[in-house]
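> quick one, structure for this:
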Amino acid sequence: MNFAFSEEQEELRKSVRRFMEDKSPTSSVRAQMETQEGYDREVWDILNNQLGLCSLAIPEEFGGAGFGPLELTVVFEEMGRALFCGPYFSSVALGANAILQSDDEVAKADLLPSIASGETLVTLAITEGDGRWDLDGISTTATAIDSSWVINGEKRYVIDGSIADKIIVVARTTDGISMLVVESDAPNMTITPIVTLDSTRKMATIEFNGTPARLIGTQGASARAIETTLDLAGVALAAEQVGGASRCLEMAVDYAKSRIQFGRPIGSFQAIKHKCADVLLEVESAKSAAYYAAWAASEQNEEFEISAPLAKAFCSDAYFKAAAENIQIHGGIGFTWEHDAHLYFKRAKASQLLFGDSSYHRERLAQKIGL
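Below is the predicted model of the structure:
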């Protein structure tokens, strides 16, 4: 078993890193944080027209490049490293994956090509007022009226919900959990942007009051597809967290080498050495967990259900520790708005809670292995 990335995958990493360094420096990140949309449309067009990143893991028959989770892991890791502001995670890790996991070939042929080109932004709406990410928390309902459907309920923490062209809504029907797609300009729907700890990832609350929708797949048969989508999104988030943690380690080490105190670099003091060494261990272990989960996802084997919650739990804690220690090593300046350390800290904390916190995923892991 070889966990090393191929030459082509490493070339992809180099291309994405160059793009992020050019188009997503922290000055750009800060600028997009202050906007309502939260991303630069021109950068988004270049990302798709020149790099084709939205098409990466979509099958060729639906206008994609036909790659898989390993290539996405490379991309998400580099985006996490740069705190990239854009609807890539919502469209690719959530929306596209939900459609791909469905049994609706017509919906795939209809929706995926425009997602692959980046023309259509799509997201997934699951969580409700109780903040739960499991399907038992779904109370939003979808009702069939003649040959159409309407949705009633409220969804919270919808990533890029205010800018998505299409929203995949998880709702409860008479036969069970179903997926439906709602157009952003549909009537009887209210979309409200919300302020969160992490301004680099925009979220919204969406209220449905008899909102017309289109059913995806078989009514009441979407539970498995949604669970798999959430695991795939968790693996993508783990890769993003690895990228962010790696960047925190780089920032801390660079500062420890250059900051002079008592006539010597602070990196020469044992306490700082220990902090950096501990973070390095966390980052390297997180890489192993994320890469293993991505490999299992690409192989579509039985290990995926175990490795996905493991990666999400471990990488969440590793990123948070790396971001917190980065601030500690920087000292007073690390707490200021002007320094970038707090941007990573906020992303780390918000990501730790996204799709459920570490305790939730450890409990899922324990149940899956029979503990």
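> going forward, measure contacts between C-alpha atoms and count neighbours the same way
Fine.
> and Tyr157, which of the three is it?
strand (DSSP: H, G, I helix; E, B strand; the rest coil).
> longest helix of this protein?
Ranked by residue count, the top helix of the chain under DSSP state H comes out as helix 223-258.
> for that one, which residues meet the burial criterion?
Buried positions in helix 223-258, judged by neighbour count with 16 or more other Cα atoms under 10 Å: 223, 225-249, 251-253, 255-256.
> what distance do you get for Phe320 to Val182?
As for Phe320, its distance to Val182 is 35 Å (criterion: Cα to Cα, to the nearest Å).
> an error on my part: the question was meant for Asp254.
Taking Cα to Cα, one finds Asp254 at 47 Å from Val182.
> ranges for the strands of this protein?
Taking DSSP state E, the strands of the chain run over residues 122-125, 141-145, 148-159, 166-173, 176-183, 189-194, 203-216, 260-261, 264-265.
> let's see this one next, to set against the first:
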Amino acid sequence: PEPAVRADAAGVLTGRVTSVADVAAAELLLVLAQGPDGPELHAVEATADGVRTEAVTPLDLTRPLGHLTLDGARGRLLAAGDRARAAVDRALLTGAGLLASEQLGVAEWCLTETVRHTAERTQFGRPVGSFQALKHRMAALWLEVASARAAARNAADALATGSPDAAVAVAVAQAYCAPVAVRAAEECVQLHGGIGMTWEHPAHLFLKRAKSDELALGSPGRHREALAGLVGLDAP
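Predicted structure coming up:
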């Protein structure tokens, strides 16, 4: 899609970008803009004239978001044309690949915490984790987390080594790890029982992080669609 910011022939930037992570704390902004001859990448000082940020309440309160408005702001041109687009695409690919590792971390914490809690919480004189129904749910989640670990590490390795299959590895990792993190967090909340639904227990923080990560750099559906194009298959 065309960038939300436009640049005129003099490099003056105008436009609005919504839901930018940590924009209020940033000192330097990298802005992709549509210039007279194609895409341009500009570096803009956060304190420059014509730059305004507006804080918004995010789903994940541990990751602040804000809207960025540029009204006649000036920056420094870093790249233009195909070079600008390639730089942004590579940055987004790298970000999505590394985000899979964060999603893996969320899922691992949720599984570990759930196993610990169900081993300690007793009902009818025995740990609730010994009940077959809960054993099956945690075993199924363990298999998903193990597969997510393989996908996330494969994506990180492909990016680090400059593999030609990096785009495929990242699409697989995001399509798989994002829903696993959400499912692990949901199971963590449910299998903790009443305390899992309280504000005092941290389970809700992991669920909110998992849901925000699922949308941050493309939904699982978008990554499955990208994967279909990369491997020459019709998307569902």
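> so what's the residue count around the aligned partner of Met179 of structure 1 in structure 2?
When structure 2 is aligned by TM-score structural alignment, the residue opposite Met179 of structure 1 is Leu41. Using other Cα atoms under 10 Å, Leu41 of structure 2 is surrounded by 24 other residues.
> list the contacts of Leu41 of structure 2.
Neighbouring residues of Leu41 of structure 2 by Cα atoms under 8 Å, 6 or more residues apart in numbering: Leu30, Val31, Leu32, Ala33, Leu77, Leu78, Ala79, Ala80, Ala84.
> for Cys110 of structure 2, same thing?
Contacts of Cys110 of structure 2 by Cα under 8 Å, 6+ apart are Ala184, Ala185, Glu187, Cys188, Ala203, Phe206.
> tell me which of those you also see in structure 1.
Compared against structure 1 with both residues aligned by TM-score structural alignment, their matches' Cα atoms under 8 Å, the contacts of Cys110 of structure 2 retain Ala184, Ala185, Cys188, Ala203, Phe206.
> residue contacts, Arg364 of structure 1?
Contacts of Arg364 of structure 1 by Cα under 8 Å, 6+ apart are Pro309.
> cool, and Thr62 of structure 2?
Leu205.
> what residue of structure 1 matches up with it?
Aligning on TM-score structural alignment places Thr62 of structure 2 opposite Thr200 in structure 1.
> hmm, back to that, the longest helix of structure 1 corresponds to what range in structure 2?
Counting by TM-score structural alignment, helix 223-258 of structure 1 sits on residues 85-120 of structure 2.
> now do the equivalent of Gly196 of structure 2 over in structure 1 against Ala341 of structure 1, distance only.
For Gly196 of structure 2, the aligned position in structure 1 is occupied by Gly334, per TM-score structural alignment. Remark: distance between Gly334 of structure 1 and Ala341 of structure 1 (Cα to Cα) = 6 Å.
> need the nearest residue in space to Ala98 of structure 1, chain neighbours excluded.
Leaving aside its sequence neighbours, Ala98 of structure 1 sits nearest to Thr229 (Cα to Cα, 6 or more residues apart in numbering; 5.5 Å).
> go on, Ala21 of structure 2?
Closest to Ala21 of structure 2 by Cα to Cα, 6+ apart is Leu65, at 4.5 Å.
> pull the number of nearby residues for that neighbour.
22.
> ok so, going back, return the most buried member of the strands of structure 1.
Among those, strand 122-125 has the highest mean neighbour count (mean count of other Cα atoms under 10 Å), at a mean of 30.
> equivalent range in structure 2 for it?
Alignment of strand 122-125 of structure 1 against structure 2: no match, by TM-score structural alignment.
> one step back: how close does the match of Gly196 of structure 2 sit to Ala125 of structure 1?
Using Cα to Cα, we find Gly334 of structure 1 at a distance of 35 Å from Ala125 of structure 1.
> just Tyr291 of structure 1 next, same as before
Noted for Tyr291 of structure 1: a distance of 27 Å to Ala125 of structure 1, by Cα to Cα.
> how about Leu230 of structure 1?
Counting by Cα to Cα - Leu230 of structure 1 and Ala125 of structure 1 are separated by 11 Å.
> and what of Val182 of structure 1?
10 Å.
> shared neighbours of those two, anything?
Common neighbours of Val182 of structure 1 and Ala125 (Cα under 8 Å, 6+ apart) are Ile167, Ile168, Val169.
> reformat those residues as TSV; add distance to Glu302 of structure 1.
Output for those, formatted as TSV (distance: Cα to Cα, whole Å):
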residue	distance to Glu302 of structure 1
Ile167	30
Ile168	27
Val169	27
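> which one of those is nearest Trp149 of structure 1?
Val169 (12.0 Å; Cα to Cα).
> Glu21 of structure 1 contacts Ala82, doesn't it?
Yes: Glu21 of structure 1 is in contact with Ala82 according to Cα atoms under 8 Å; the separation is 7.4 Å.
> which residue lies farthest from the center of structure 2?
Gly125 (42.0 Å; Cα atoms, centre = their mean).
> that older thread, if you count surrounding residues, which of Gly334 and Ala341 of structure 1 has more?
Ala341 (24 against 18).
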